[in-house]
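In: below are the sequence and a predicted model; questions follow.
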Amino acid sequence: MAKGKDVRIRVILECKSCVRNDINKKFSGISRYITQKNRHNTPSRLELRKFCPYCYKHTLHVEIKK
């Protein structure tokens, strides 16, 4: 089996609201999660609602480039 063309790839999810409001924060930081996605089932960018410890609420996290 070839390991070069795996179906599952590792992606990084970043908080969308932390990126916009980073200047006005008392504790500056960007929430990031690492997960996997199936390349064939979801070819577009992944968007999930995850908990952000800097915003103290569930926000939209979007896939970023490595």
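Out: It's in.

In: from now on I want contacts and neighbour counts done on CA atoms only, so please keep to that.
Out: OK.

In: ranges for the strands of this protein?
Out: According to DSSP state E, the chain carries its strands in the segments 8-15, 32-38, 47-52, 57-64.

In: with mean neighbour count and distance to residue 2 added, can I get these in CSV?
Out: As requested, the strands of the chain are arranged in CSV below (neighbours: other C-alpha atoms under 10 Å; distance: least, C-alpha to C-alpha, whole Å):
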stretch, mean neighbour count, distance to residue 2
strand 8-15, 18, 13
strand 32-38, 13, 17
strand 47-52, 16, 29
strand 57-64, 17, 26
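
In: what's the closest non-adjacent residue to the spatially most central residue of the chain?
Out: Closest to where the C-alpha atoms of the chain average out (C-alpha atoms, centre = their mean) is residue 13, at 0.6 Å. Excluding its sequence neighbours, the residue lying closest to residue 13 (C-alpha to C-alpha, 6 or more residues apart in numbering) is residue 63, at 4.5 Å.

In: alongside the first one, take a look at this:
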Amino acid sequence: MAPKSKQRRILVRLVSTALTGFFYTTTRTRIGEKLAMMKYDPVVKRHVLFTEAKIK
């Protein structure tokens, strides 16, 4: 049998840096760098930085 190949894209969790516990899930390429982007956090009602964390 041939060995299983890894997927090209992986699922990641973007966690709010405002420490509200709010998160988005998205995909990125496996070999790409870690994601960090400004997105809307409805808990604090403003745009904040979201950084990548592992999905547990």
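Out: Structure received. Being a predicted model, the structure only gives us computed values, none of them experimental.

In: could I get the TM-score for this pair?
Out: Between these two chains, after superposing, the TM-score reads 0.79 (TM-score structural alignment, normalised by the length of the second structure); 53 aligned residues with a C-alpha RMSD of 1.7 Å.

In: picking up where we left off before, counterpart of the residue nearest to residue 13 of the first structure over in the second structure?
Out: Aligned counterpart of residue 63 of the first structure in the second structure: residue 52 (TM-score structural alignment).

In: isn't that match right up against residue 28?
Out: No. Counting by C-alpha atoms under 8 Å, residue 52 of the second structure sits too far from residue 28 to count as a contact (10.3 Å).

In: now do the shared contacts for the two.
Out: Shared contacts of residue 52 of the second structure and residue 28, defined by C-alpha atoms under 8 Å, 6 or more residues apart in numbering, comprise 12, 35.

In: hang on, the earlier thing: which residues touch the residue nearest to the centre of the first structure?
Out: Counting by C-alpha under 8 Å, 6+ apart, residue 13 of the first structure makes contact with 32-35, 46-47, 61-64.

In: for residue 21 of the second structure, what are its contacts?
Out: Contact criterion C-alpha under 8 Å, 6+ apart gives residue 15 as the residues in contact with residue 21 of the second structure.

In: tell me the counterpart of it in the first structure.
Out: Counting by TM-score structural alignment, the partner of residue 21 of the second structure is residue 30.

In: gap between its match and residue 8 of the first structure?
Out: 25 Å (C-alpha to C-alpha, to the nearest Å).

In: over to residue 17 of the first structure?
Out: Spatial separation of residue 17 of the first structure from residue 8 of the first structure under the definition C-alpha to C-alpha is 27 Å.

In: residue 47 of the first structure too?
Out: Taken as C-alpha to C-alpha, the spacing of residue 47 of the first structure relative to residue 8 of the first structure amounts to 16 Å.
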